[in-house]
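Asks: Would you be able to build a 3D model of this:
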Amino acid sequence: MAGRLPGAARADSQNWVPRRHHRHIGERFTDTWADSIVEIEQVTSSRVRDLEKQLEQERKRADSEASKRREAEQKFKLLSLQQKSARPADDDTWLSIKVAGADVTGPLAFALLFGGIYAAWSSSNEAKARQQQGRWVYDRGLGGKKVWVPYKTGAAAGSSDLPEQLSDAAFEELTSKAAGLAAEQRRREQPYQPPSWWQAPMSFAADDSTRAAAQMQASALLARIEQAKNRGEDYKISDIALLRRICQAGGGVTVDTRTVGGRDAIYKAAVEAAMRRCLEPSSVDEADLADVSPLAFVAGVAQDVQIPDERAVSLAANWVAGACRARVVEAYTAAKKGDDVLCATALAQLSSLLQGMPVLEAGSSQVGLISDELKGWADGETLQRLYGLAMQLVEPQQQQLVSSMLGMRS
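Replies: Down below sits the predicted model:
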């Protein structure tokens, strides 16, 4: 057999082997680089074949549906001819069907019958089309090629499937996000209006130099407050009250906290001081609240640290509700033990808090949470005794609210 010339064409089959130019720039040259490229090409070919099979099945299914439709039309035409030949004397009644006990003939019967056949055929096609919905994605494993990925059965196009096992925490996170989006949509449609009890802070008129000096003082004081917190110290209500006075004297200047969490923490310290003023007046005097009412102090600090009114109102209501719950539980525990003095003290503090910070309403969600919790573990007899004592101690305008907290009807 004559020797083969160098570079001559070969007729025998040989597996494809990549050359050096298939390597990417910067890729390390190893002993297995060729095998890796061959494996990727084989996987690519396998996926392409699977997609071709899927497309072929779709074409066959479409042809089958078309043939079924033609067969239904032929059967309908044959039935029409049979009906017409059976009653040749009456051309108007060559097709008759019963609808609600009455005979329907002529063109109306034809329309009803054909409409039923078409509705059955179209509903079948729509159901199968929904099963084949999906989207195009770019597969990195295929070198960035575009492939079709069908949705799961019952999933609509454009929807994002939730995991099969969704934890309670994840579900609550989803619901909170949905509620936040809904609230945002409501804010866009209708501007937020604070409740009547929200006391907007008053500011004094100030010139530019006074505002600039107040801004520098407020920023320096805020830096000192934040540094003390970083050292592990609690917020001093005297510093927060001084910040309120500086911002008010400067014509309503505001400060920028480092973080949103720090901003809310300063506001919470102000709300807690206002609640202590209502619960234990001797522990917090008016000077600690910048010589204003508890609600005015709370609203002023919210403006100083730039908390939106809607969020400030919501946070204040939640924290006041927590303090009310603590007094209700304390009063119930004392009533359960038969300690009427301690029970009366807790109810008096509850009344004082509701009088100084009337931020809750009888039908609010916070009040509903308090009553729902009591229903879970409190006994009815003790609740009745507590309710009777509360109606004697709280103010008349507070009776309906306290009754709602206890789950009673006033």
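Asks: contacts, neighbours, all on C-alpha from now
Replies: OK.
Asks: Where do the strands of this protein begin and end?
Replies: For the chain, applying DSSP state E gives strands covering 96-99, 102-105, 134-139, 145-150.
Asks: and residue 371, which of those is closest to it?
Replies: strand 134-139 (48.2 Å; CA to CA).
Asks: Could you report the neighbour count for residue 98?
Replies: 10 (other CA atoms under 10 Å).
Asks: Report the contact partners of it.
Replies: Neighbour list for residue 98: residue 104 [criterion: CA atoms under 8 Å, 6 or more residues apart in numbering].
Asks: Proceed likewise with the subsequent sequence, for comparison:
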Amino acid sequence: MALGTNQRFYVSPKQRDQKDKMVVREFSEVFSKYLVLRFRQTVVFSSAFLEVVISAGAGVKAWAVQRMFWGRSSLYRSSFHFVVSLVTIIAVLSGISTRLNIISASSSLESNSGIIGRQDVIFQSGTAETIFIASANQPDYPVYKHKVEQGETLSEIAEKYGIKSSTIRWANSMSTDTIRVGQILRIPGIDGAFVQVKKGDTLERIAQRNKGNVADIIDLNSNIIDPQNPVLTEGMELFIPGGEIPLPTAAPVARTYAAAPRPATGGAVVVPSGTFINPLSNCPGYVYIRGFSPWHGGVDLAKAGGCWINAAGNGRVLRAGWGYAGEGFHVVIDHGGGVWTRYYHGTRQFGVSTGDTVTAGQSILYMGCTGYCTGTHLHFEVVVNGVRVNPESYVRVR
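Replies: Model (predicted):
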């Protein structure tokens, strides 16, 4: 049956509900597919972008490594040279400024400075003060420059620096203690001796010859000796801490002994070899404990409790007093003809004074243990023309 124009198509409520549910379900399915598609696209695009970034970073890293390290390229050299130049300029300007400040603040400093012991030093006359400028070749011990002033003696200078007179003599190639005003002395800060390496020398041979220690020599000369490969070259100057310079061997002297020296006409004293008397001839019971050697310039004679020491021959007393280089209380006698005798380590009991005339056998000093001493004894020396020689070539002491 056909519907008229005024009639409507009738849909029941149940049919309407089913149609609505179908529309909602279709929309949900389509929307879910859309979300899945978009998520998949986002993941793909993100992965591709991350891969591009990683590849680019690896390329930059490889380029930088190649430029900065592998090839040592111009970029590396330019950067390195710039940094080194900047640091060098700052260090130089700082050093100049420091030196100018030192000089301007110390008007008493001498203007003449020099390289002493491979150190750049500015020194002040007559004092133990030294200003050190840092140096890459600086040794591990101080070396001073001292200008001798009026009235100074070698023993006084040695005491000022806390070292032995012999250390100063050896450092300046001096055979005696004589110094002159204005003389420039090289003074190590510790006891020892400078030696020059001779052809064929080894560290062991130098240590044995100069009474040193191989380890100490390497340690204090590490600025010129490689501790891992200590190679010596002829002419190289080494400092031997605590070392000594061997005494020259004296010509042998015939052992002829006499009771006493004989005065010459006019009052001068002539002392031929072999004419001294034993300085302990009136000290029974003494003991001979040490003899003459290249590193021990006399003989040591000991007596428990001490005794009076006698002059070994006629002469004039050059010195009677305290010695600052290990002598302690001591007496030095000039016998004429370039011959001296020395008597070390006494007590304060003197039998003579400087300038006195003495005769052989006269009491001059009481035995003790002063200066560099480990027990009561007499250290007796004979000096001929400034060189210490074996006293037993001149006098019988045992």
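Asks: After superposition, what is the TM-score?
Replies: Overlay of the two chains. TM-score (TM-score structural alignment, normalised by the length of structure 2): 0.24; 166 aligned residues with a CA RMSD of 7.3 Å.
Asks: Which among the strands of structure 1 is found nearest to residue 216 of structure 1?
Replies: Comparing these by CA to CA, strand 134-139 comes nearest, at 54.7 Å.
Asks: From the contact counts, what lies against the closest one?
Replies: Where contact means 3 or more CA pairs under 8 Å, 6 or more residues apart in numbering; DSSP states H and E, strand 134-139 of structure 1 is packed against strand 145-150.
Asks: and the strand it packs on, what does it pack onto?
Replies: So strand 145-150 of structure 1, by 3+ CA pairs under 8 Å, 6+ apart, packs with strand 134-139.
Asks: what angle sits between the strand it packs on and strand 145-150?
Replies: Per axes from the mean of the first three to the mean of the last three CA atoms, to 10 degrees, the angle that strand 134-139 of structure 1 makes with strand 145-150 is 150 degrees.
Asks: Would you check that residue 389 of structure 2 makes contact with residue 342?
Replies: No: here residue 389 of structure 2 does not reach residue 342: they are 11.6 Å apart, not a contact under CA atoms under 8 Å.
Asks: Please say which of those two ends up with more neighbours.
Replies: Taking neighbours as other CA under 10 Å, residue 389 of structure 2 and residue 342 compare with residue 389 leading, 25 against 22.
Asks: separation between that one and residue 88 of structure 2?
Replies: As for residue 389 of structure 2, its distance to residue 88 of structure 2 is 56 Å (criterion: CA to CA, to the nearest Å).
Asks: tally of neighbours for residue 309 of structure 1?
Replies: 18.
Asks: Next: residue 348 of structure 1.
Replies: 19.
Asks: List the buried residues of the helix or strand where residue 90 of structure 2 lies.
Replies: Assigned by DSSP states H and E, residue 90 of structure 2 belongs to helix 74-105. Along helix 74-105 of structure 2, these residues count as buried under the neighbour rule (16 or more other CA atoms under 10 Å): residue 76.
Asks: So which elements touch whichever helix or strand comes after it?
Replies: Downstream of helix 74-105 of structure 2, the first helix or strand assigned by DSSP H and E is strand 114-116. Helices and strands touching strand 114-116 of structure 2, by 3+ CA pairs under 8 Å, 6+ apart, are strand 119-123, strand 143-147.
Asks: Mind doing that once more with 7 Å?
Replies: Counting contacts by 3 or more CA pairs under 7 Å, 6 or more residues apart in numbering; DSSP states H and E, strand 114-116 of structure 2 is packed against strand 119-123.
Asks: The strand it packs on to helix 74-105, inter-axis angle?
Replies: Using the same axes, to 10 degrees, strand 119-123 of structure 2 lies at 20 degrees relative to helix 74-105.
Asks: just to revisit the earlier point, residue 123 of structure 1: which of the strands of structure 1 is closest?
Replies: strand 134-139 (19.3 Å).
Asks: residues of the closest one that come out buried?
Replies: Quick answer for strand 134-139 of structure 1 (16+ other CA under 10 Å): residue 134.
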